Each structure stands twice: as structure tokens, then as C-alpha cells.
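Chemist: Show me the folded form of this:
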Amino acid sequence: MNVDLINSADVIGMFCRLHMNSKRDFSIRPSEMGVLIYAQKQSCAVTPLMISQFFNISKPSVSLMVKSLTKQGFLIKESSITDKRSYTLVITEKGENLVESSFIEYFKAVKLLKEKMGVDKFGQLVDLMKIANCILEEENTGSEALDYFQVADVLSKLNNRKITYVKPGLLKYRNYYIKNRGLDKGYVNVTVMLYIMTRLGTAKTITNEFFKLTGKNPRTFEDFAKANIGAFMKGNDN
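Modeler: Next comes the predicted model:
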């Protein structure tokens, strides 16, 4: 057991909890305030996809926030001239006023850190967090966008046997993992939603931020699979 890793995880977890639980006196949710601030500072038209990609959240989550903000009069939707199904978001005067009046409250935890740590240490913290974000992003998304069929081809090559992605129906998949594999229903429901979003192409975005910050190229899925080949060998179905 690596005590240093455990202690480090505790420290990072505590920081995240303290930041997330810091009291903010808003008339709307902090996540919705984040969307308003994002919409206000953009110089171009804002779309739900832009919000989804910037905050790394699903489109359904964005839709719920947009619905709430438009209902309260903080945002308005402007339909696309060429595609009536698409729309852009514009912050209203009411939204502008809320952002201006709540700006200090929204960033007070960050402001407190900067004041207490000092400019130099705070700057170092931000720089290190940028690097950490890129490393985790690269670990989760890799350097390429592959579909399930391409992943199966890579695993076939590394295992020297044919692995086929059969694209199961969502209900069939759900029933199998709950009834046959005995997995928790809540966990399976989450994976179903993840697979739906992946099939819709929401995980296909690739950026060069990792390289710009670290000077290193992100590894490919094949490299990742080689490093963890034991998890993909026949007979290992965990």
C-alpha cells in the first residue's frame, strides 16, 4: 500500500470538497452561473455544444441549464436561419446584471487563495493544475478519437485473436449486465448513458493542449492497451 499516494489523494479530495462546498449566495445554481459568465465573456455566438465542450459536461446537462436560465430570463435563444433545429444563446440584460453583481461572490474562494498564498505561490498552483488537468484529460481521451470497431481492431492485434464489437442494443446490454453479470443497476444505468453519449460522438474532440503544456505527445490507445495488456487478455472479464 502506497501511503504517499493515499495521503496525496486525501489532500486533493479535501481541496475539491472545500471548493465545491464553499458557500455562495446566488439566486441560481453555481453551475448555471458558470454558464452565464461563459456566455457573457464570449465575443462570438454561443452554442450548447460550445458550453458542453468547455465545461466537459453532457449535452442533456447543458439543455437542462439552458432551459432553467431561459425560463428565468437570463438567456434567450436565437434560432438559426439555416437550421431551425439549431440555436445560439444570448445573455440578456437581466443576465448581465446578475453576473456583474455576483462576480465577486462567484470567485471569492479563488480570490481568497490568491490573497493568502501570495501571487507567486498562487501562480505556481494554477500552472501545476493546468498541467494536471491536461494529463488527466489525455489519460481519459487519448491522442485520437476511435470508435468501438477501431478499438476492437487494436485489441485483436495485441491479443492475436479476433475481437469483434457487436454493437448490442441498449436494453439487451442493460439486462445482460444486471441479470447475468450481477452488476449494480445504478452503475449499469450510468454506463448505458455513457455509451449513448459516445455513440452520439460527444467524445470525439481532440485538442493539442497536452502537448502545448508538457511538450510531450499523448499516447495512443494502442500504447495504453499495451501497458495494460493484462486487463484485455482472454479470460479476464472484470
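
Chemist: drop to CA atoms for contacts and neighbour counts, all remaining ones
Modeler: Noted.

Chemist: Determine how far the helix or strand containing residue 60 lies from the middle of the whole chain.
Modeler: Using DSSP states H and E, residue 60 maps to helix 59-71. Here helix 59-71 is found 17 Å from its chain centre; the criterion is Cα atoms, centre = their mean, to the nearest Å.

Chemist: ditto for stretch 83-102
Modeler: The chain centroid and the centroid of stretch 83-102 are separated by 22 Å, computed with Cα atoms, centre = their mean.

Chemist: May I see the buried residues of that stretch?
Modeler: Neighbour counts over stretch 83-102 (16 or more other Cα atoms under 10 Å) mark 87, 88, 89, 90, 91, 92, 95, 96, 98, 99, 102 as buried.

Chemist: The fifth one - nearest residue in space that isn't next to it in sequence?
Modeler: The reference is to residue 91. Leaving out its chain neighbours, the residue that sits closest to residue 91 by Cα to Cα, 6 or more residues apart in numbering is residue 75, at 4.5 Å.

Chemist: Tell me who's in contact with the most centrally placed residue in the chain.
Modeler: The centroid of the chain falls nearest to residue 56 when counting by Cα atoms, centre = their mean (3.0 Å). By Cα atoms under 8 Å, 6 or more residues apart in numbering, no residues touch residue 56.

Chemist: That one and residue 16, how far apart?
Modeler: From residue 56 over to residue 16 the distance is 17 Å, taken as Cα to Cα, to the nearest Å.

Chemist: again with residue 30
Modeler: Taken as Cα to Cα, the span from residue 30 to residue 16 is 15 Å.

Chemist: In strands only, show me the buried residues of stretch 83-102.
Modeler: Of the positions in the buried residues of stretch 83-102, 87, 88, 89, 90, 91 sit in strands, assigned by DSSP state E.

Chemist: okay, the residues you listed in CSV with distance to residue 107 next?
Modeler: Shown next, in CSV, are these (distance: Cα to Cα, whole Å):
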residue, distance to residue 107
87, 29
88, 26
89, 23
90, 23
91, 20
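
Chemist: let's see this one next to it:
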Amino acid sequence: MKDNNWKQIVQMHGTLRLFCNLAIRKTPKGEALSAQEIDLMYHVALSKEAVTPGMLTSTMGISKTMISRLIDGLTQKGMILKKKSTTDKRSYSIVVTQKGKKEIDNAYQYYMEPIYRLQKEMGKEDLETLFSTIEQANEILHKSTLSTF
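Modeler: Have a look, this model is predicted:
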């Protein structure tokens, strides 16, 4: 192996994977919506501007195909609506329905509990430092993967 630090890199990768598994909750069995569907609705509900599928591809870091599947599923479940563009008939934005907003409210505490626990145990300042570093890493990794989405 060319990298003399490969063992350390493997260990770091394992630490990152464990953090993700502990901090990002899986969808409970029997739930109607997946964690990715909830995440998509969070992005739409919290945005100050109209959200398009292309924007979601970029902000969520997943493929156009996956975004389309999530949108189709959420539309069928009545959680979101596709709002056609008045200027471009091929384009549309996404709006969360009342039913979707209720689902977001119900899921919020379950999915956010690990972050609240980190804030309580680490303190607000350390948590902000952690997430600032994660955002920096995301930007670096996002640049190298933009062409794959």
C-alpha cells in the first residue's frame, strides 16, 4: 500500500461510519415515510425560496433518479405537491402539504433527538464547532462529487 497511514485512515472511516449510524436515526419499522423522505420534506419546508428537484439533488447530495423517486412517492402519499412553473412548462417546484407538515412535526423529535443529546452533553459551542467542521468537509467532498449527480 502506498499510503503509510492507511490503518489510521481506515480507523477514521470506521469512526465516521459509527458517528453517522448513531447520529442519524433509521426509520422505525412500520413507519409510512423513510428518513430520506422526511429529509426531503425538511429541505422543502425550511427553504425560503421555491425548491426544485435540481436544487434537492445538490443540497441532499443524491442522484436525480433518487430525487425523482422520493418526489413521486411523497406525491402519491399526499405529503407534497408539484407546482408547475409559469415560465417553463417542463419545470416545477415542490410544496409540502398540510398532511406533510403534520408528518414533519410528528417525526421531528425522533430524528432530532441525537442532535439535542449532543448539544446537551457537548455544549452549544462545541456542537457548533463540530458542525462547522462537518460543513467544511461536506463542501470539499461535494465539489468532487458534483459531476456524478
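
Chemist: Nearest to residue 153 of structure 1 among the buried residues of stretch 83-102 of structure 1?
Modeler: Taking Cα to Cα as the measure, residue 153 of structure 1 sits nearest to residue 87 out of the buried residues of stretch 83-102 of structure 1, at 38.1 Å.

Chemist: Contacts only, for the closest one.
Modeler: Neighbouring residues of residue 87 of structure 1 by Cα under 8 Å, 6+ apart: 47, 77, 78, 79, 80.

Chemist: ok, now residue 62 of structure 2?
Modeler: Residue 62 of structure 2 makes contact with residue 149, according to Cα under 8 Å, 6+ apart.

Chemist: That one maps to what in structure 1?
Modeler: Counting by TM-score structural alignment, residue 62 of structure 2 corresponds to residue 57 in structure 1.

Chemist: and that match, helix, strand or coil?
Modeler: Three-state call for residue 57 of structure 1 (DSSP: H, G, I helix; E, B strand; the rest coil): coil.

Chemist: again, but for residue 43 of structure 1
Modeler: coil.

Chemist: Which position in structure 2 pairs with it?
Modeler: In structure 2, residue 43 of structure 1 lands on residue 48 (TM-score structural alignment).

Chemist: So that match versus residue 91 of structure 2, what's the distance?
Modeler: Taking Cα to Cα, one finds residue 48 of structure 2 at 18 Å from residue 91 of structure 2.

Chemist: try residue 103 of structure 2
Modeler: 26 Å.

Chemist: for residue 35 of structure 2, same thing?
Modeler: Taken as Cα to Cα, the span from residue 35 of structure 2 to residue 91 of structure 2 is 26 Å.

Chemist: same check, this time on residue 149 of structure 2
Modeler: Shown here: residue 149 of structure 2 relative to residue 91 of structure 2, a distance of 18 Å by Cα to Cα.

Chemist: Just give me the neighbour total for the match of residue 43 of structure 1.
Modeler: Neighbour count of residue 48 of structure 2, defined by other Cα atoms under 10 Å: 8.

Chemist: what about the helices in structure 1?
Modeler: Assigned by DSSP state H, structure 1 shows helices spanning 3-21, 30-41, 48-55, 59-71, 93-106, 108-117, 119-141, 148-159, 170-175, 185-199, 209-214, 221-227.

Chemist: Just name the most buried of those helices.
Modeler: Stretch with highest mean neighbour count among these: helix 30-41 (a mean of 18; mean count of other Cα atoms under 10 Å).

Chemist: quick one: that helix to helix 93-106, angle?
Modeler: Angle, helix 30-41 of structure 1 to helix 93-106, by axes from the mean of the first three to the mean of the last three Cα atoms, to 10 degrees: 120 degrees.

Chemist: what residues does helix 30-41 of structure 1 touch?
Modeler: 24, 46, 51, 65, 69, 74-75, 89-91, 95-96, 99, 106.

Chemist: If we use 7 Å, what do you get?
Modeler: With contact meaning Cα atoms under 7 Å, 6 or more residues apart in numbering, helix 30-41 of structure 1 is reached by 46, 65, 91, 95, 99.

Chemist: List the residues that contact the fourth one.
Modeler: By that I understand residue 95 of structure 1. Contacts of residue 95 of structure 1 by Cα under 7 Å, 6+ apart are 36, 74, 75.

Chemist: so how far is residue 65 of structure 1 from it?
Modeler: With the distance defined as Cα to Cα, residue 95 of structure 1 ends up 14 Å from residue 65 of structure 1.

Chemist: same deal with the third one?
Modeler: As for residue 91 of structure 1, its distance to residue 65 of structure 1 is 13 Å (criterion: Cα to Cα).
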